[in-house]
Every structure is written in C-alpha cells, then in structure tokens.
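Q: how would this look folded up:
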Amino acid sequence: MVNQTSFYKKDLITMLNADEEDQIILFKKSKEITDSLIGNKVHLRGLIEYSNVCIKDCLYCGIQKSNKNTQRYTLSDEEVIQCALYALEHNYGSIAIQSGERTDPLFISKITHLLKGIKKLSNGKLGITLSLGEQTLETYKEWFDAGAHRYLLRIETSNRALYSKIHPNNDLHNFDKRLEALQNIRKAGFQLGTGVMIGLPHQTIGNLADDLLFLKALDVDMVGMGPYIEHFETPLFEARHLLKTPQERLDLTFKMIASLRIIMKDINIVAATALQAIDKIGREKAIRYGANILMPNITPGNFRNNYKLYQDKPCTDENANDCNTCIDARMSMIGSKIGYNEWGDSKHFTNLKV
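A: As a prediction, this is how the structure comes out:
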C-alpha cells in the first residue's frame, strides 16, 4: 500500500491503524522518500515566542484570553532583534515568529517594523516564518512585502463539527474564516503552512485520514502537527477522560507524519516541540519518520514559562544556548545533518515555481 501513487480515505485509515509490524514498513517508506527527495538534512527555524497576548478563546489553549492565571507579556523590539541576531550568529538560516492572535493596527505595524529591521540587520540572510493567526489579505501582503515569506496557520482539525467542539461558537472562531485566511495567505505570496492536533477528544481515525486528504487538497507547502496535550486551565480539560494515552497520541502522530510524507513527498514537515513533552527524543523519532524541520526555542528564558499552550512544555527552564548546544548531538544520534545558513524552503513550493 505504501508504494501506491494515489491514496483514498480507506488507505489512510489502514496506514493510521498500522500495528507494530506494519509500522516498520510505513516508517521505512517515509524515510526513504525523505532521503531521496528532501535529503538527509534538517533545517532550523529559531523560534521567537513574541507575545502571549491573545484575543481568542480556543478551548484547548493555555494562553486563551480567558485564562486569568497567565502572566501576559510582549517582547520589546530590542529583545526580538537580539533573538534574530542570535539566530544569525549561530547560522540558523531562518527564524519563526509566533504569537497569540491580535489584529489591532498597533500589533500589525509593530510586526511590519520588526520584519524590516530583521531583514536589514541580516542583510536579507535570515529567512522568516510567521505564525500570527488570522489576518486580512491586506495585512498578509504587508508582512510579505516587509520580508516574511512563510506563514503557518494551523487549522487544528479539518472537520467542521469537531472544530466547533474545540472553539467557542462565535464569529471570532469561525471555521469558514479560518479557511478563507489560509487562501489569503497563499494569495499574499507566502509559502503556505497549516497543521492539525492529533488525539483530540471526540476525534476519530477517520477524522485524521480526512485531515491528511485536506492537506493534500489544499496543496500546502509545509505542515506543523503534533499530539494534543491537555492544559488543566482550559475548558477542554474537562473532556480528558475521552483521551487516548499520551503514548497512543504520540504513536498516532508518528504515523500521521509518515503517512503525510508518503502522500505529499516534497513538503516541509516540522518535528513539533510537543512531541518532546511526551518522549524526550520524540522530535528525533519524528525526523526518522519523515519530518525535516526543527524549531529550537530562542525566546529569552524568562518569558518561556508564560507561553504554555499545553502542559509539560519542554525547555521552559532553558535559554537559547542550552537548546543550541544539543542540536548537533541530537541530530548526529540519528544520522542527520543540520542545514546551517540555509533557508530550507519547501521543495514543494520551489518546484512549483520552476
């Protein structure tokens, strides 16, 4: 089955239900495709968690607006610039700026200003990914023109009914607006990224198979997906009795990554930090199974504990140097190399441009 060129929902369900013996075949095939089309190389995105201020109340998220126990912060311009300089000096090639969602003019102009500053200080050397939520087409264009060229907006689930179970029922959390935003990101010129959570309450294997088909139909350039990890200060925590075990969610995530690599052979796939919250070498395993992007956290250490989207987030007690010292060792452990001083753009995107 893994050698097919076309995949239907029933095929993907079979892959996601693979037992231990069939998993070996699945993972071997995904790694073969990665090595042949992407190469045995991992590219870095130095992660800057810019702000945990958010206008949304997503039911699964630890920094949702209604969580009054979260100490809110926004990095200063100088702190962001210092993070970017760190990435530049350590040859990361790219950074990723992530934040809670805001759509006010001050936030939009601040991001534009920072993008221009980062491009200037690096003389255009640093690639920039943004993950700043739903915005207007005009805002996306403004940020693209300012220097960002990749954008990640996770759909979280492509199933409309399940989406409504993990978000409040109001216009600010509208499934169709999310879809429209994804289309606008592409219209603005960005490499398009999205992703899903795996192991949500009420989620079925069929839902996940549909997620894979959704990613394929949307023709995305990059995907960031990981296991759902509950946060005790969120409304969705009440449904924790419906969850698979953390290990089951982890194993299912690995099968999702491998299956995605098989059906979308030349896209970028992130080894999500959430994997490491369940398994200390979860990200390394993900790379062995088809992922090719790592996002070392370069946010100043004193802010990291306040950007907790989920419980047991790893590395909150570290700083950028702590993350940096172990990257090469972790990659050599699995026989992979780091693509230093390279943007590591999605080959799916660049191949379409040829």
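
Q: Please count neighbours and contacts with C-alpha atoms only from this point.
A: OK.

Q: which residues in the stretch 51-200 of the chain form helices?
A: Listed in chain order, the helices found in the stretch 51-200 of the chain under DSSP state H, counting those that start in this stretch are 77-89, 105-121, 137-146, 160-165, 175-187.

Q: okay, the ones you listed in TSV with distance to N268 and mean neighbour count next?
A: As requested, these are exported to TSV (distance: least, Cα to Cα, whole Å; neighbours: other Cα atoms under 10 Å):
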stretch	distance to N268	mean neighbour count
helix 77-89	20	18
helix 105-121	22	16
helix 137-146	19	19
helix 160-165	24	15
helix 175-187	16	18
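
Q: Quick check: E156 touching G195?
A: Yes: between E156 and G195 there is a contact under Cα atoms under 8 Å: 5.9 Å.

Q: could the helices of the stretch 51-200 of the chain go into JSON lines alongside distance to I205?
A: Below are those laid out as JSON lines (distance: least, Cα to Cα, whole Å):
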{"stretch": "helix 77-89", "distance to I205": "39"}
{"stretch": "helix 105-121", "distance to I205": "38"}
{"stretch": "helix 137-146", "distance to I205": "34"}
{"stretch": "helix 160-165", "distance to I205": "13"}
{"stretch": "helix 175-187", "distance to I205": "21"}
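
Q: Nearest to P201 among those would be which one?
A: Smallest distance to P201 across the helices of the stretch 51-200 of the chain (Cα to Cα): 8.8 Å, for helix 160-165.

Q: Which elements pack onto the closest one?
A: Judged by 3 or more Cα pairs under 8 Å, 6 or more residues apart in numbering; DSSP states H and E, helix 160-165 is in contact with helix 175-187.

Q: Which helix or strand contains E49?
A: Secondary structure assigned from DSSP states H and E places E49 in strand 46-51.

Q: chain center to that strand, what's the gap?
A: 13 Å (Cα atoms, centre = their mean, to the nearest Å).

Q: between it and helix 105-121, what angle do the directions make?
A: Angle, strand 46-51 to helix 105-121, by axes from the mean of the first three to the mean of the last three Cα atoms, to 10 degrees: 150 degrees.

Q: Touching stretch 216-229 from outside, list them.
A: The list of residues contacting stretch 216-229 from outside it, by Cα atoms under 8 Å, 6 or more residues apart in numbering, reads 152, 154, 191-200, 246, 249-250, 253, 263-264, 267-275, 310-311, 346-349.

Q: same check, this time on stretch 110-126
A: Under the contact criterion Cα under 8 Å, 6+ apart, stretch 110-126 has outside partners 77, 80-81, 84-85, 88, 93-95, 142-143, 146-148, 343.

Q: one step back: report the buried members of the contacts of stretch 216-229.
A: Buried members of the contacts of stretch 216-229, counted by 16 or more other Cα atoms under 10 Å: 152, 154, 191-200, 246, 249-250, 253, 263-264, 267-275, 310, 346-349.

Q: Which of these fall in strands?
A: L152, Q191, L192, G193, T194, M197, I198, N268, I269, V270, A271 (DSSP state E).

Q: Sequence B follows; please return its structure for comparison with A:
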Amino acid sequence: MTSGSDKYFVCGANSVSSVIEELKTTCTLSDSQLLNILSTDKYDQELFSAADEVRRSVYGDRVFIRGLIEITNYCRNDCYYCGIRRSNEQAERYRLSADEIFSCCQEGYALGFRTFVLQGGEDAQCTDEFICGVTARLHDAFPDCAITLSLGERPESSYRAMYSSGARRYLLRHETADFAHYAKLHPSSMSLENRMKCLSALKKIGFQTGDGFMTGAPFQTAHHIVKDIRFMQALSPDMIGIGPFIHHRTTPFAHCPDGTLSLTLRLIAILRLIFPKALIPSTTALATLCPEGRILGLKAGANVVMPNLSPRTVRKKYELYENKAHGGMESAQELDALKKAVKEAGYKIVVDKGDRAGF
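A: Modelled structure (predicted):
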C-alpha cells in the first residue's frame, strides 16, 4: 500500500484552475477531470475558496450544530476497520437507557441544540420497540427539534416504523461504492448491495438521508473515490459525511496508514461544489487528525458540526478509531469555545434545526 497523495497521482493533468471554475458553475466533471483534481494539493486554496463561496450563496455564514448521542457500542458486525467490531474483546461495552438518552437531550436543548443524533452499533437490543419509543418520547418533548438516527442496516419496515415515530433524518454511509473494495473492508456476511438497498429505502420513505465514505481507506484508489461520487450523484443525499480512515489497534488494519487531512478537506470542497445544498459536517475524525481540523473543514465548505452530548462516562468507550477526540470543542459542554472559534473563522453557530436547503 502507498500513502499520502502519491497513490492518487494521475499524469497529464489539465489546468486544475479551469476545472475548478467549471465545477463551480456546472456542479459536474468528467471522470478524468475528477482524477486530475484529486491528484494534487497545489490548487487546494483555490478549491476551498470556491467551495466557501458556494456554501455562502446557499447557507450564508450559518453553521448548524447537532448534539451527538452515542447510545450503544455493541455491534453485530465485524467490519475490519472499526474499533467496536463484534470480535473486539477488549472493548468495554455499554448501552444507554431510554432515560439516559432523554437526559442527554434535555441538557442539549438547554444548551441550544435543535437536532439530536442517536448513533450506535448494530445492537440486537436496539429493537424497533425501543428506538421508536425513545424517538416518540423525544418528538413529544421537543417538537421544535429534529431527530436523526444512525443505527446501521435495518429492514425497510424498521425504517418506516422509525419515521412514523418522529425521526426525520437517517445517516448511513456506503463507505465504498466499489464491490471488490467493499469486500476487502467487510466480512462476507455484509454486502454493498444491501447497504445500497437500505439507502434507497430511506430515500423512498422520505427521510433526509445522509451518505458518505472514508477517505484514505486501505486499498482505496482515486478510481474508487470517483465511483463514490458517482454513486452519490445517483442517490442525491441530503447530508454527506466523509472522514479520514484512522486505524484502531485491535483491527486487522491496525498497521495501515491513516487517511490524510489534505485529501479529506479537498473532497469536502469538491462535494460542496457538486452538491451545493447538501449538509456537510466537519467531523470529529478531522479534529482527531489535527486540533484545527474542525475549523479547516468549515473553511473547505462544511456547514455542520456535531459536538458530543453522550454521558462523559461512556465517551471513551465509543472508540471507532484510535485516539478519537471527545473533549474540548468536541464536547457539547464546551459549546461557547466552539462558538468563539467558529466566529473567529468567519462563521456563526445558529440555533436551528438546520434542514437541507429546499427540502
């Protein structure tokens, strides 16, 4: 495996500057143009500037906050890159009760959050009855808030029940749109076909649907990334979450190089230009790679941040990757510090559900 930008290098690049201008006006590029723009960091600042101009034309300087609550780190799956994979016997497992989740939302509401994101592994005890009960309770108590779920692959009937209980957003990253590459990252019990089927069902039901992929994942090439972008163009997601692969010591990929900050920022900018109305978070993984990663993500075109509202006692236990950031501005309780940093970067955090523009 190679690391850094070398593995994305494509010879014979045309003027990247003209490609950026075309992308800004047409929201589309050929495969060869995308490969060329992925190949170099020479024009990143121009790319970030164009992305920021587009996001300001749609959302102004607003940054939407989501209160992230990691409700369980039990998972039936054994994804080769994930720290909470089923076979990790070193993981200290936990589940939040309905009352604990509600308490997190009460605190978050007082802090100014108007979207709550309930995220967790694919836990058999997170039944439809439990999730729908929690969702309905939150919907009744906080009618001016949006409830987002990120609980993995489930039957369409499960998604419909969640929608009926008051959830209106669902996050499910496809991770890679190449079937052979997917098989290298997951056990045979999982399939890209089913992941795509779930995303299609979520869109059909009416969820604001979030998709995304890892950057710098093991075995990833620039051609895989182009496939990812093409898949998302066909899906037309409302939210796009991308983040760098970061290894975890207990996984088969423990010794693989991490994804880079530069490539992730470049892709945030590209995706902003292709999907002007999308909600794009600047993720915790960026802050894990670099203390200023969260702000750099906003400057590259992101417009969402998701501070952690989980109880402090469990934050370290939801370790998807090594050294996951969970303190400082990653903590919902440090929202004032985050607001200050965002303001200094030229944006402002707003108290708003933050729906996708035009949804």
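
Q: re earlier: and the ones in strands among the buried ones among the contacts of stretch 216-229 of the first structure, which two are the farthest apart?
A: Between any two of these (Cα to Cα), the greatest distance is 23.2 Å, for Q191 and I198.

Q: show me what contacts K313 of the first structure?
A: Counting by Cα under 8 Å, 6+ apart, K313 of the first structure has contacts T273, A274, A277.

Q: possible to save the residues you listed as a markdown table with distance to Y50 of the first structure?
A: What follows is the contacts of K313 of the first structure, written out as a markdown table (distance: Cα to Cα, whole Å):
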| residue | distance to Y50 of the first structure |
| --- | --- |
| T273 | 17 |
| A274 | 18 |
| A277 | 21 |
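
Q: quick one: the residue minimising distance to the centre of the second structure from E292 of the second structure, how far?
A: Using Cα atoms, centre = their mean, the residue of the second structure that lies closest to the mean C-alpha position is G241, 2.7 Å off. G241 of the second structure sits 18 Å away from E292 of the second structure, taking Cα to Cα, to the nearest Å as the criterion.

Q: just V351 of the second structure next, same as before
A: To E292 of the second structure, V351 of the second structure is 23 Å away according to Cα to Cα.

Q: cool, P237 of the second structure as well?
A: The gap separating P237 of the second structure from E292 of the second structure is 27 Å, by Cα to Cα.

Q: got it, and D140 of the second structure?
A: D140 of the second structure is 37 Å from E292 of the second structure, by Cα to Cα.

Q: what does E22 of the second structure give?
A: 30 Å.

Q: and if you look at G301 of the second structure?
A: Counting by Cα to Cα, the separation of G301 of the second structure from E292 of the second structure is 15 Å.

Q: same thing with I37 of the second structure?
A: Taking Cα to Cα, one finds I37 of the second structure at 24 Å from E292 of the second structure.

Q: Look at those two and report which has more neighbours.
A: I37 (27 against 12; other Cα atoms under 10 Å).

Q: Aligned to H224 of the second structure, what sits in the first structure?
A: By TM-score structural alignment, H224 of the second structure lines up with N207 in the first structure.

Q: where does that match land in three-state SS?
A: The three-state label given to N207 of the first structure by DSSP: H, G, I helix; E, B strand; the rest coil is helix.

Q: got a list of what it touches?
A: For N207 of the first structure, the contacting residues are T157, S158, N159, by Cα under 8 Å, 6+ apart.

Q: The second structure: which residue goes with K10 of the first structure?
A: In the second structure, the residue matched to K10 of the first structure (TM-score structural alignment) is S32.

Q: Stretch 316-333 of the second structure spans what distance, first to last residue?
A: 16 Å.

Q: From the chain's centroid, how far away is that stretch?
A: 15 Å.

Q: Also stretch 183-203 of the second structure?
A: That offset, for stretch 183-203 of the second structure, works out to 17 Å (Cα atoms, centre = their mean).

Q: what do you get for stretch 52-72 of the second structure?
A: The chain centre lies 12 Å from the centre of stretch 52-72 of the second structure; the measure is Cα atoms, centre = their mean.

Q: Kindly report the same for stretch 225-242 of the second structure.
A: Centroid separation for stretch 225-242 of the second structure versus its chain: 12 Å, with Cα atoms, centre = their mean.

Q: That stretch: which residues count as buried?
A: In stretch 225-242 of the second structure, counting by 16+ other Cα under 10 Å, buried: 225-226, 228-229, 231-232, 236-242.

Q: same question, stretch 114-129 of the second structure
A: For stretch 114-129 of the second structure, burial by neighbour count (16+ other Cα under 10 Å) applies to R114, T115, F116, V117, L118, Q119, G120, G121, E122, D123, C126, D128.

Q: Please tabulate those in a markdown table, including the columns distance to S188 of the second structure.
A: Converted to a markdown table, these look like this (distance: Cα to Cα, whole Å):
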| residue | distance to S188 of the second structure |
| --- | --- |
| R114 | 39 |
| T115 | 35 |
| F116 | 33 |
| V117 | 29 |
| L118 | 27 |
| Q119 | 24 |
| G120 | 22 |
| G121 | 18 |
| E122 | 16 |
| D123 | 19 |
| C126 | 23 |
| D128 | 26 |
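
Q: with those in mind, which one is nearest to Y80 of the second structure?
A: When these are compared against Y80 of the second structure (criterion: Cα to Cα), the nearest one is G121, at 14.1 Å.

Q: sorry, back to before: so which of the buried residues of stretch 225-242 of the second structure are in strands?
A: M239, I240.

Q: Under a three-state scheme, what state does the counterpart of I270 of the second structure in the first structure occupy?
A: Matched to the first structure by TM-score structural alignment, I270 of the second structure sits across from S259. Recorded secondary structure, S259 of the first structure: helix (three-state DSSP).

Q: how near is the match of H224 of the second structure to I155 of the first structure?
A: Here N207 of the first structure is placed at a distance of 13 Å from I155 of the first structure (Cα to Cα).

Q: And for C54 of the first structure?
A: 17 Å.

Q: Next: Y163 of the first structure.
A: Look at Y163 of the first structure and I155 of the first structure: by Cα to Cα, they are 9 Å apart.

Q: same check, this time on A209 of the first structure
A: Taken as Cα to Cα, the span from A209 of the first structure to I155 of the first structure is 15 Å.

Q: do A146 of the first structure as well
A: Taken as Cα to Cα, the span from A146 of the first structure to I155 of the first structure is 25 Å.

Q: likewise I298 of the first structure?
A: As judged by Cα to Cα, I298 of the first structure and I155 of the first structure stand 25 Å apart.

Q: So for those two, which sits in the more crowded spot?
A: Legend: neighbour count by other Cα under 10 Å for I298 of the first structure and I155, higher for I298 (27 against 20).
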